[in-house]
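Q: Whatever this is, show me its structure:
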Amino acid sequence: MNTYLHLRAVHPSALRNSTTWLQRLFEDDWDTVRHRIDRHREEMLDGHYLDHELLYAGAQVVLGGHPVSHPDPKTSPFLLLTAAQVTRVAEFLTDADFEALWQEAREELLKPYGDTATEPEVQGAFAAAHRDLTAFYERTALYGDAVVKWLIQ
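A: Below is the predicted model:
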């Protein structure tokens, strides 16, 4: 079973305090999701998304947010970011020096992936995810949108 963190931009006035509504946000077919990703309105991080916490140490809002419990206690909560928080994340990611972030977390990030021979590939994957997250948050902040996230297993 694949695990990934799914992020979706939502206009603040459209947000509902309903777990049923929040869950429906993530029930679209893959073609619809891919279309929104291409427009930087949605983003997904694969099962190694937790490794990004090491990269963005101290900036938990990049991956975190205000939790809204799912009715099924075995299911991950939804995470919400306000438009103001999205703007702060976009500013952080835009201003971040990826190479400096990588060097700070390099040793820990490489541990699950093997020896230093894998470093170019691993670093490239993290750099690509950083670019994608930056584009997603920049576009979302530009529109003044909030973000809903959900760890899907």
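Q: going forward, measure contacts between C-alpha atoms and count neighbours the same way
A: Fine.
Q: Mind listing what's buried along the helix or strand containing residue 99?
A: Assigned by DSSP states H and E, residue 99 belongs to helix 98-110. The neighbour-count check on helix 98-110 (16 or more other CA atoms under 10 Å) flags 98, 102, 105, 106, 109, 110 as buried.
Q: Then stretch 85-95?
A: 85, 86, 87, 88, 89, 90, 92, 93, 94.
Q: Show me those residues that map onto strands.
A: Among these, none falls in strands (DSSP state E).
Q: could you dump those residues to TSV with distance to residue 57?
A: Formatted as TSV, the buried residues of stretch 85-95 follow (distance: CA to CA, whole Å):
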residue	distance to residue 57
85	17
86	17
87	18
88	15
89	13
90	16
92	12
93	12
94	16
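Q: Narrow the residues you listed to those in helices?
A: Per DSSP state H, helices hold the following members of the buried residues of stretch 85-95: 85, 86, 87, 88, 89, 90, 92, 93, 94.
Q: Out of those residues, which is nearest to residue 63?
A: Nearest to residue 63 among these: residue 89, at 9.5 Å, using CA to CA.
Q: most distant residue from the middle of this protein?
A: In terms of distance from the mean C-alpha position of the chain, residue 117 ranks first, at 27.2 Å (CA atoms, centre = their mean).
Q: Relative to residue 19, how far out is it?
A: 44 Å (CA to CA, to the nearest Å).
Q: Next, the structure of the following sequence, for comparison with the previous one:
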Amino acid sequence: MYFHLRAVPPPALRNSANWLRRLFEDDWERVRLRLDRHREEMLDRHYLDHDLLYTGAPPYDTVDGPGTDVVLGGRAVYHADPTQPPFLLLTAQEADQVAEYLASADFTYLWDVSRHVLLPEKAEADTETEAQTRAAFESAHQDLTAFYAQTARDGDAVVKWLVL
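A: Reported below is the predicted structural model:
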């Protein structure tokens, strides 16, 4: 299970769950090429943890805005099969706002606010575990920042899907 984000030119975008599903059916080699060009991004099964980094630690006192759109934001397009998660769509303008937010975000601040929730239990006492966990989140933050920056430069929209 992973969370998949893909940049799509707005004229090509369709409001159809079938079309959106086909958008994510490429073979791994094609996906890897798009990842290398920052046309796609993937978050592992801990995507909800990445969302916490941008939305704030519980009780989620952050205001709605670009930070809430980084991972899970977007307009939902539902499958005919209710057991499948919906696709999430960000317009080109929304993707641009997310890119601006990420470019100006202070990772250290985001980490400090949410680290007590993101660290494995008792890891705060283990500096090696904390350093590894922080490095993983910082790497994902850099990848998301690059993805949204390229998407904004290209004027593209973003489609997201939880691939089971």
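Q: TM between them?
A: Scored against TM-score structural alignment, normalised by the length of the first structure, the superposed chains reach a TM-score of 0.95; 150 aligned residues with a CA RMSD of 1.0 Å.
Q: Where does stretch 25-34 of the second structure end up in the first structure?
A: On the first structure, the counterpart of stretch 25-34 of the second structure by TM-score structural alignment is residues 27-36.
Q: Buried residues, the matching stretch. List them.
A: 33, 34.
Q: Longest helix in the second structure, by number of residues?
A: Longest helix of the second structure, by residue count under DSSP H: helix 127-154.
Q: Would you mind measuring the gap between the ends of stretch 95-112 of the second structure?
A: OK, stretch 95-112 of the second structure end separation, CA to CA: 25 Å.
Q: Now do that stretch: distance to the chain's middle.
A: The chain centre lies 12 Å from the centre of stretch 95-112 of the second structure; the measure is CA atoms, centre = their mean, to the nearest Å.
Q: corresponding residues in the first structure for that stretch?
A: Taken onto the first structure by TM-score structural alignment, stretch 95-112 of the second structure occupies residues 86-103 there.
Q: And the contacts of that stretch?
A: Contact with stretch 86-103 of the first structure is made by 55-56, 61-62, 123, 127, 130, 133-134, 137-138, 140-141, 144-147, as judged by CA atoms under 8 Å, 6 or more residues apart in numbering.
Q: List only those of these flagged as buried.
A: Burial by neighbour count, 16+ other CA under 10 Å: within the contacts of stretch 86-103 of the first structure this picks out 55-56, 61-62, 123, 130, 133-134, 137-138, 140-141, 144-147.
Q: Max pairwise distance over these: which two?
A: 123 and 144 (31.0 Å).
Q: Residue 123 of the second structure: neighbour count?
A: Number of residues near residue 123 of the second structure (other CA atoms under 10 Å) recorded here: 15.
Q: Please read the previous query as pertaining to residue 43 of the second structure.
A: Residue 43 of the second structure is flanked by 19 other residues according to other CA under 10 Å.
Q: Run through the residues that contact it.
A: Residue 43 of the second structure sits in contact with 2, 3, 4, 140, where contact means CA under 8 Å, 6+ apart.
Q: Look up how far residue 83 of the first structure lies from the aligned partner of it in the first structure.
A: Aligning on TM-score structural alignment places residue 43 of the second structure opposite residue 45 in the first structure. Residue 45 of the first structure is 21 Å from residue 83 of the first structure, where distance means CA to CA.
Q: Whichever residue in the second structure pairs up with residue 4 of the first structure and residue 130 of the second structure: what is the separation?
A: In the second structure, the residue matched to residue 4 of the first structure (TM-score structural alignment) is residue 2. Separation of residue 2 of the second structure from residue 130 of the second structure (CA to CA): 23 Å.
Q: Look at the two and report which has more neighbours.
A: residue 130 (18 against 14).
Q: quick one: that one and residue 122 touch, right?
A: No - checked against CA atoms under 8 Å, the pair residue 130 of the second structure and residue 122 is beyond contact range at 9.6 Å.
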